[in-house]
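Peer 1: sequence and predicted structure are below.
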Amino acid sequence: MKVGIIGGGAIGLLTAAYLQPHYEVTIYTRRREQADLLNKQKLRLCKQGKEQTISVHAVPFGQEEIKADVLFITVKQYDLAHVLARLKDVPFAATLVFLQNGMGHLRLLTEWEERNIVLGVVEHGALKRDDRTVEHTGVGKMTLSLFQGRLGQAEQLLNRDIFDFPMEYTEDWHTMLTNKLVVNAVINPLTAVLRVRNGELLRVHEYKEMMELLFAEVREALALLDGEAAWQRIVSICAKTAHNRSSMLSDLERGRKTEIEAILGYVIGAGKERGISTPLCQFLFYAVKGMEQNE
């Protein structure tokens, strides 16, 4: 089976590292320099103090026709519209797997009514060290859910047991995305503004109070049915990733744009639709947007 991965960030490289031994994988990068480096020096996976190199095929996105049975789109939310505009020639039978944070990308998929589309959530900890190196900082799972069409050859992925890279399936894509959105909406903005690792939100009493206040607002804006389960999920993930920097904090530290619009922006919009005020979400939204300008 041919697997394509659009995006040479942490999740794209991590997915390629684990799938390459089992499938024919091609990584489509934004820059030619990264593609050349991956082809010449191979992909390097770091985990628990050990390293391994993996041969991969990489090409700059748009420079080669995509011939994939399953195509993972791992770019950030804000790059997705640009990528979708250039995917019209992907084989019709291919299954497109979207691995974005937040839920803002759902509106972009309305133009792809007849395509096989799968939505995914990644709970692994991954850190891109350089253009060819990804560190697997925490083993989690990838959950997939059919959005429309059929799974196609993506079903093979769910039937293969890959050590330290499990994949699961759920029928309810909306709950899957909402659960991840709530976690991201609480942990990411706070760690970004406070400049702390995830675990500090639980360790410092005042930070945990901030978490609880923010969660209460997110819960109301999204009309969550089981608030206690959602809160326990946040606490559990925060504890499991205690030593990790959130993706939003990492983006700010590296002078990159964050996904605050796809995460808190979505929550704020949902609140407006329900007539719910979200002052804390708006405060953090503008704080992170301002920090993007100053990095």
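Peer 2: Okay, I see it.
Peer 1: drop to CA atoms for contacts and neighbour counts, all remaining ones
Peer 2: Will do.
Peer 1: R132: what's it in contact with?
Peer 2: Residues in contact with R132 (CA atoms under 8 Å, 6 or more residues apart in numbering) are L13, Q34, L37, L38, Q41, K42, L43, R44.
Peer 1: please check those residues and keep the buried ones.
Peer 2: Buried members of the contacts of R132, counted by 16 or more other CA atoms under 10 Å: L13, Q34, L38, K42, L43, R44.
Peer 1: if I've got this straight, the second one is in a strand?
Peer 2: The one in question is Q34. No. Assessed with DSSP: H, G, I helix; E, B strand; the rest coil, Q34 is helix; it does not lie in a strand.
Peer 1: related to what we said a few turns ago, from the contacts of R132, which ones fall inside helices?
Peer 2: L13, Q34, L37, L38, Q41 (DSSP state H).
Peer 1: wait, is A126 part of a helix?
Peer 2: No. Using three-state DSSP, the assignment for A126 is strand, not a helix.
Peer 1: contact partners for it?
Peer 2: Per CA under 8 Å, 6+ apart, neighbours of A126: A10, I11, L14, V134, E135, H136, T137, G138.
Peer 1: kindly tell me how buried the third one is, as a neighbour count.
Peer 2: Neighbour count of L14, defined by other CA atoms under 10 Å: 25.
Peer 1: now the buried ones among the contacts of R132 in CSV, with distance to T258?
Peer 2: Listed next are the buried ones among the contacts of R132 as CSV, based on distance: CA to CA, whole Å:
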residue, distance to T258
L13, 19
Q34, 21
L38, 25
K42, 28
L43, 25
R44, 25
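Peer 1: below is an additional structure, to be compared with the one above:
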Amino acid sequence: MRIGIIGGGAVGLLLAAYSYKAGYSVTILTRTIKQAEDINMKGITLFKEEEMVHYPIQAYLFSDSSSGNYDLIFIAVKQSILPFVVSEILKNNQSPPPLVFLQNGMSHLSLLEQTIIDDILVGVLDHGALRISGTEVIHTGKGTLRIGQVKGTKDFQMIWNTLSANGFTSEKIRDWLFVMKKKLVVNALINPLTAIYKVKNGELIEQDSLLTEMKELYTEVIDVLQFTESKGLWEYVLEVCQKTSQNKSSMLQDIENNKQTEIDAILGYLLEQGRGLPVKTSKIETLYQTIKKLERNEEKM
């Protein structure tokens, strides 16, 4: 089984390491030639608890590569460049391989529905990952990769079983849309607030003012997503904050590193969904605009 992974961020490196450990032929397709060269020279180093393991994984520059030589491709890039990635795959392949999309947010679902590819899957990732260099990644927290089938009928259960047997718990789910909505609630509450106030996840529940603001945002988010049954959802968000209390959200890391965030895929998606609905979105709008200003360096916090 030949697996391609587009994206050399934390998720891409983590998935590549465990896929190689599971016995698959793995190739990472990177954005920069430097990262590809570094991976080819050093491989990928996975840190987990007290363990450190090196995996000799191949890498190529995505823009120079064809995706036709793989049985399955995981796409672990940000929402903003998904249209380019998908267009390149379609341009270079008459019969593209099955694709698994691993993005935060839900704005990419409309793109996937319009894409002419036989097998499309989405993944909701709860595993914690921290990239410390272009070739090194820490598995910061064991979770589950939940896979939903958006299009197609091909069975990839063997892959999920093998990944799970090698320490990267993965499972196919039927209610993937509900799971994506649940993950979106978590991302919508934690990411923007931690990025704006420059705090770790746990501080959202330790500071009363931040907890109150998160609760106000929660009310708007679940109204937009039209959760008919939200019992236990707020408690789940608090649990995530507690379990990841020492983590910096990906959005906070992006702001600190002067990178574009995924705010459009998260709060931007919610604003789009809220248009035309009899719901309040003022808090969502305020946080969205604040993050956009931070991205443009127009506002110093």
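Peer 2: Now that the structure is in, tell me what you want to look at. These numbers were taken from a predicted model, which means no experiment stands behind them.
Peer 1: thinking again about what came up before, between the contacts of R132 of structure 1, which is nearest E295 of structure 1?
Peer 2: Nearest to E295 of structure 1 among the contacts of R132 of structure 1 is Q34, at 23.6 Å by CA to CA.
Peer 1: and that closest one, how far from V182 of structure 1?
Peer 2: To V182 of structure 1, Q34 of structure 1 is 33 Å away according to CA to CA, to the nearest Å.
Peer 1: nearest to D251 of structure 1 among the buried ones among the contacts of R132 of structure 1?
Peer 2: Checking these against D251 of structure 1 by CA to CA gives L13 as the nearest, at 16.7 Å.
Peer 1: to which residue of structure 2 is the closest one aligned?
Peer 2: Structural alignment (TM-score structural alignment) places L13 of structure 1 against L13 in structure 2.
Peer 1: swap in L80 of structure 1?
Peer 2: Match for L80 of structure 1 (TM-score structural alignment): L82.
Peer 1: give me the number of residues near its match?
Peer 2: So L82 of structure 2, with other CA under 10 Å, has 18 neighbours.
Peer 1: so it sits in a strand?
Peer 2: No. Assessed with three-state DSSP, L82 of structure 2 is helix; it does not lie in a strand.
Peer 1: strands along the stretch 151-300 of structure 2, start to end?
Peer 2: Ranges of strands in the stretch 151-300 of structure 2, per DSSP state E, counting those that start in this stretch, are 170-172.
Peer 1: swap that for the stretch 1-150 of structure 2, sorry
Peer 2: 2-6, 25-30, 44-48, 51-55, 58-61, 72-75, 99-101, 120-125, 128-133, 136-141, 145-151.
Peer 1: for the buried ones among the contacts of R132 of structure 1, which one is nearest N198 of structure 1?
Peer 2: Once CA to CA is applied, the member of the buried ones among the contacts of R132 of structure 1 that ends up nearest N198 of structure 1 is L13, at 22.6 Å.
Peer 1: equivalent range in structure 1 for the longest helix anywhere in structure 2?
Peer 2: Determined from DSSP H, the single longest helix within structure 2 is helix 176-197. Under TM-score structural alignment, the alignment places helix 176-197 of structure 2 onto residues 173-194 of structure 1.
Peer 1: OK, contacts around the residue mapped onto H127 of structure 2 from structure 1?
Peer 2: In structure 1, the residue matched to H127 of structure 2 (TM-score structural alignment) is H124. With contact set as CA under 8 Å, 6+ apart, H124 of structure 1 has these partners: H136, T137, G138, V139, G140, K141, M142.
Peer 1: which residue lines up with the first one in structure 2?
Peer 2: By that I understand H136 of structure 1. Looks like H136 of structure 1 aligns to H139 there (TM-score structural alignment).
Peer 1: that match: neighbour count?
Peer 2: 20.
Peer 1: now do the contacts for it.
Peer 2: If you count contacts by CA under 8 Å, 6+ apart, then H139 of structure 2 has L14, L46, F47, K48, E49, H127, G128, A129, L130 around it.
Peer 1: next: K141 of structure 1.
Peer 2: So K141 of structure 1 contacts V122, E123, H124, F165, P166, M167, E168 (CA under 8 Å, 6+ apart).
Peer 1: tell me the spacing between it and R256 of structure 1.
Peer 2: Counting by CA to CA - K141 of structure 1 and R256 of structure 1 are separated by 26 Å.
Peer 1: do I have it right that S277 of structure 1 meets A270?
Peer 2: No. Checked against CA atoms under 8 Å, the pair S277 of structure 1 and A270 is beyond contact range at 10.1 Å.
Peer 1: find residues that contact each of these two.
Peer 2: A221.
Peer 1: ok, those two, which is more surrounded?
Peer 2: Each of S277 of structure 1 and A270 has its neighbours counted (other CA under 10 Å); A270 has more, 18 against 14.
Peer 1: how long is stretch 236-256 of structure 2 end to end?
Peer 2: Termini of stretch 236-256 of structure 2 sit 27 Å apart (CA to CA).
Peer 1: of the contacts of H124 of structure 1, which is the most crowded?
Peer 2: Neighbour max across the contacts of H124 of structure 1 (other CA under 10 Å) = H136, 20 neighbours.
Peer 1: and that residue, how far is that from D69 of structure 1?
Peer 2: 26 Å.
Peer 1: all helices of the stretch 151-295 of structure 1, in order?
Peer 2: Remark: helices assigned in the stretch 151-295 of structure 1 by DSSP state H, counting those that start in this stretch are 154-159, 173-194, 200-203, 205-222, 227-240, 247-253, 260-274, 279-294.
Peer 1: make TSV out of these and add distance to V118 of structure 1.
Peer 2: Listed next are these as TSV, based on distance: least, CA to CA, whole Å:
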stretch	distance to V118 of structure 1
helix 154-159	9
helix 173-194	9
helix 200-203	33
helix 205-222	23
helix 227-240	23
helix 247-253	23
helix 260-274	18
helix 279-294	29
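Peer 1: map G265 of structure 1 onto structure 2.
Peer 2: So G265 of structure 1 corresponds to G268, using TM-score structural alignment.
Peer 1: dump the residue contacts of the nearest residue to its match once chain neighbours are set aside.
Peer 2: Take G268 of structure 2 and drop its neighbours on the chain: the residue closest to it by CA to CA, 6 or more residues apart in numbering is Y288, 6.9 Å away. By CA under 8 Å, 6+ apart, the residues touching Y288 of structure 2 are P192, I263, D264, L267, G268.
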